[in-house]
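**Q** Quick one, structure for this:
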Amino acid sequence: MKLYIKYMVSQRCKMLVRKELDNLGITKVKVELGVVDILEDVSMEQLHRLKANLKVSALEVIENKKDILIERIKNVIVEMIHYSDELPKTNYSDFLSEKLNYDYTYLSNIFSEEKGITIQQFIILNKIEKVKELLLYGEMNLTEISYRLHYSSISHLSNQFKKVTGMSPSLYEKMSAKRKSNLEGL
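**A** Model prediction:
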């Protein structure tokens, strides 16, 4: 039995899901990116208790097929941008189609219809969040960040950053540094 659980891709959430399953005596499981594959029979009572326990932690079991697919698309994108050391060599549409075994046009239409933005816009928003994170760490300069996230140029990255955040990457970096020094002074 496969359960699709809506949760942020993080080790903490994954551990929380695994703990809830263990507490219910469900031990033969495979927990991955938003998906729990239960390899044993589960009673309806166990399933209802799991749903209730996860809800308390702001996690939910998704049962609608469209919602499941949307979550899978989002999880693949988030994992690809935030948790992978290297972005795919192919274009995003081919990568998503291959990873999810669906035609990209189908994925794109469902995503846009349900979320109100395109997959490409969702990818851009996540890339900009990653840029912000990398700028905060201060271990990479804009050229290195641009290369790592497969931007065609620093100018392209800067234009997208400004369009999404309303400020340039350098201004964001300065404001973050000032905020950090203010917090250290407390």
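
**Q** CA only for contacts and neighbour counts going forward, please
**A** Fine.

**Q** State the distance spanning the first to the last residue of stretch 21-32.
**A** Using C-alpha to C-alpha, to the nearest Å, the end-to-end distance of stretch 21-32 comes to 13 Å.

**Q** and if you look at stretch 57-73?
**A** By C-alpha to C-alpha, the extent of stretch 57-73 from end to end equals 23 Å.

**Q** Identify each buried residue in that stretch, please.
**A** 59-62, 67-73 (16 or more other C-alpha atoms under 10 Å).

**Q** what does stretch 168-177 give?
**A** Residues 168-169, 172-173 are the ones in stretch 168-177 that count as buried (16+ other C-alpha under 10 Å).

**Q** rewinding a little: which ones among the buried residues of stretch 57-73 lie within strands?
**A** Here DSSP state E is the test, and the buried residues of stretch 57-73 give 60-62 as lying in strands.

**Q** To check against the first, give me the structure of this:
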Amino acid sequence: MGQTLIIKNMVCARCKSTVIELLTRNGLEIESIELGKVVVKQALENNYNAIKNGLKDLGFELIEDESKVLVEQIKVIVIQSLSENDSEPIISKITKEIGKNDSAISKLFSKSEGITLEKYIINLKIEKVKEYIQLNQLNFSEIAYNLNYNNSSHLAKQFKSVTGMSMSEYRKLQDWDRKELDQIV
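**A** Got it, this is the predicted structure:
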């Protein structure tokens, strides 16, 4: 009988590859994998501690608490939405996929992470802006459009509020101050 594993900090394709390698090295067959979630064909049983410790050594965490599982699902939805330049409002997407109203989701997230869901989304968007600026492929208006801002001035105000500098000032920096997505809380 298979088992579903919810894994914290699994936020990119490289993370998935790392987790696949760890699980297969420990004799597990993977049925499916997506950000934050792996279904293996057999129960962990004897491998449980080795898998849990192996994940921890790699910067991941096996999540078992139901509320933490929901919070991790929320984070994955937000990260995927930003990566896909999805035009659907992120909160709407979360409520649809999680099956709870936005108030319950916000309370759960805030209680678990010590930051509001809205602030978390803004922080992720700002990191995405930094990435776009670093790639130097889009102007500020295009970046704002890709991240579903109504206009670039709203994005500019948020960017300055979070980073303490304008997007133009950030663009001129030689030392790019970017955070890893799994480190944003």
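
**Q** sorry, back to before: got JSON lines for the buried residues of stretch 57-73 of the first structure, with distance to Tyr7 of the first structure too?
**A** Shown next, in JSON lines, are the buried residues of stretch 57-73 of the first structure (distance: C-alpha to C-alpha, whole Å):
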{"residue": "Leu59", "distance to Tyr7 of the first structure": "6"}
{"residue": "Glu60", "distance to Tyr7 of the first structure": "7"}
{"residue": "Val61", "distance to Tyr7 of the first structure": "9"}
{"residue": "Ile62", "distance to Tyr7 of the first structure": "10"}
{"residue": "Asp67", "distance to Tyr7 of the first structure": "13"}
{"residue": "Ile68", "distance to Tyr7 of the first structure": "12"}
{"residue": "Leu69", "distance to Tyr7 of the first structure": "14"}
{"residue": "Ile70", "distance to Tyr7 of the first structure": "13"}
{"residue": "Glu71", "distance to Tyr7 of the first structure": "9"}
{"residue": "Arg72", "distance to Tyr7 of the first structure": "11"}
{"residue": "Ile73", "distance to Tyr7 of the first structure": "13"}
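
**Q** Aligned counterpart of Asn101 of the first structure in the second structure, please.
**A** When the second structure is aligned by TM-score structural alignment, Asn101 of the first structure is paired with Gly99.

**Q** swap that for Ser158 of the first structure, please
**A** In the second structure, the residue equivalent to Ser158 of the first structure is Ala156, according to TM-score structural alignment.

**Q** Just the helices from the first structure, written as ranges.
**A** 11-23, 44-56, 65-82, 92-100, 104-115, 119-137, 142-148, 154-165, 169-184 (DSSP state H).

**Q** Nearest to Asp37 of the first structure, out of these?
**A** helix 11-23 (11.1 Å; C-alpha to C-alpha).
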